[in-house]
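Peer 1: sequence first, then the predicted structure:
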Amino acid sequence: MVKYIVIGVVVLILLWVIASYNKMVRSKNKVEEAFSTMDVYLKKRFDLIPNLVETVKGYAKHESETLEKVIAARNAAKNSQNVQERIQNEAALSGALHNIFALAESYPDLKANTNFLDLQGQLLKVEEDIANSRKFYNAVVRNFNNVVMSFPSNIIAGIFHFEKQPMFEVADAAERENVKVSF
């Protein structure tokens, strides 16, 4: 009789371990999917930036430092080695893009250029998509981190090396400020 109780308890613990592990795998896959979705929008932004910079160059020749910073920030973000580095580099890129739009305020001809306006509109749409995908990614990461950090599933997470994932958030205090854009 005791033998069956022990076997039953062992089977229940084993089933719980399997269920917990599978839940963490599903959650981890959702995190990776959410990041990949956001990465698609980030790639769209990377592709738009050179066109935007070239358009601005024609009007703002002596503002090359601002444009070089945008390209450098784009390249750093594109070549990030891990999620944490990517988060920091994306924040720097967002700040650099705000500088281009601020620069455009100084050049009325540039603000009236249809190519610039089209690129700006596309970039603003992509930025909106990025913001939405960041929200989704952060929600998925929150759920995953809750599973990984909660007792008793944190025991399983430790055994199978599931680690807390970073949120995608604004890293720079200057980026938290509103940017004035007028048309």
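Peer 2: Received the coordinates, thanks. Numbers count the residues shown, from 1 in each chain.
Peer 1: please count neighbours and contacts with C-alpha atoms only from this point.
Peer 2: OK.
Peer 1: check contacts around the closest residue to Ser133 other than its chain neighbours.
Peer 2: Leaving aside its chain neighbours, Ser133 sits nearest to Met38 (5.2 Å; criterion: CA to CA, 6 or more residues apart in numbering). Neighbour list for Met38: Ile130, Ser133, Arg134, Tyr137 [criterion: CA atoms under 8 Å, 6 or more residues apart in numbering].
Peer 1: same check on Tyr41?
Peer 2: Counted by CA under 8 Å, 6+ apart, Tyr41 has contacts Val126, Asp129, Ile130.
Peer 1: where does it sit: helix, strand or coil?
Peer 2: Secondary structure of Tyr41, reduced to three states by DSSP: H, G, I helix; E, B strand; the rest coil: helix.
Peer 1: one more structure, for comparison:
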Amino acid sequence: MTLVYILLGLAALLLIGAIVIYNSLVAKRQMVSNGWADIDVQLKRRADLIPSLIATVKGYAGHERQLFEEVVEKRNQAAKAGDEPRARGQAESELSRPIGKLFAVAEDYPDLKASENFRDLQRDLSDTENKIEMARRFYNGAVRELNTAVETFPGNVVAGPLGFEEAAYFEIETADRAMPGVDFGGQK
């Protein structure tokens, strides 16, 4: 009779352990989803700033038509990339390059650099890039925790059969990295 109680006790402990692990995995998956939502909001904000930026630069540098078309094309590709982190990261990185070129064009137009509208857009875009970076760090931290829980024992025993999978990290080359540096008399 005591053997039955011992077996029932072990079964109850295993069930409670599985429930705790399952709930932990669900919480980690929700953190990944939350992190991705934050990234998506900031990427959409950046995409919304681009038409204003193009319109402002176009007023001063209308002959840069090819660059404007490239920015619009890359923006559209980024919008179509979807929610898969690797594909979206690649598309957003491709968008960062012509945005950097757009700011480089501003260096050739002192009136444009002095434009309050351009400075506001540049500041907004820089702020958005910083927010993307913070959201990316949060997301990648949540992905790391989920992936660790899915790969390690005893989580891997519960994760596989219940459909928990590793998530992909989000890597993006930001526009700040694509923008040229400015040299103020040889000082960096």
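Peer 2: Nice, I can see it. Since the model is a prediction, treat every value here as computed from it, not as a measurement.
Peer 1: now, the contacts of Tyr41 of structure 1 that are in helices?
Peer 2: Counted as lying in helices by DSSP state H, out of those, are Val126, Asp129, Ile130.
Peer 1: the first one matches what in structure 2?
Peer 2: Taking TM-score structural alignment for the superposition, Val126 of structure 1 sits opposite Thr128 in structure 2.
Peer 1: from memory that match sits against Arg45, does it?
Peer 2: Yes. Between Thr128 of structure 2 and Arg45 there is a contact under CA atoms under 8 Å: 7.2 Å.
Peer 1: can you get me a residue count around Gln122 of structure 2?
Peer 2: 16 (other CA atoms under 10 Å).
Peer 1: what's the answer for Ala78 of structure 2, then?
Peer 2: Neighbour tally, Ala78 of structure 2, other CA under 10 Å: 22.
Peer 1: so it sits against Pro85, correct?
Peer 2: No. With contacts counted by CA under 8 Å, Ala78 of structure 2 stays clear of Pro85, the gap being 11.4 Å.
Peer 1: just checking, next helix/strand downstream of the helix or strand hosting Gly35 of structure 2?
Peer 2: Element membership for Gly35 of structure 2, per DSSP states H and E: helix 2-60. Heading C-terminal from helix 2-60 of structure 2, the first helix or strand you meet, by DSSP H and E, is helix 65-80.
Peer 1: quick one: contacts of that following helix?
Peer 2: Residues contacting helix 65-80 of structure 2 (CA under 8 Å, 6+ apart): Ala47, Ile54, Lys58, Arg88, Ala91, Glu92, Glu94, Leu95, Pro98, Ile99, Lys101, Leu102.
Peer 1: tell me the two of these that are most distant?
Peer 2: Greatest spatial distance among these (CA to CA): Lys58 and Arg88, at 27.3 Å.
Peer 1: between those two, which one's more packed in?
Peer 2: Arg88 (22 against 16).
Peer 1: thought the more buried one was touching Gly82?
Peer 2: Yes. Using CA under 8 Å, Arg88 of structure 2 is in contact with Gly82, at 6.3 Å.
Peer 1: and Ala18 of structure 2, how far from Ala167 of structure 2?
Peer 2: 21 Å (CA to CA, to the nearest Å).
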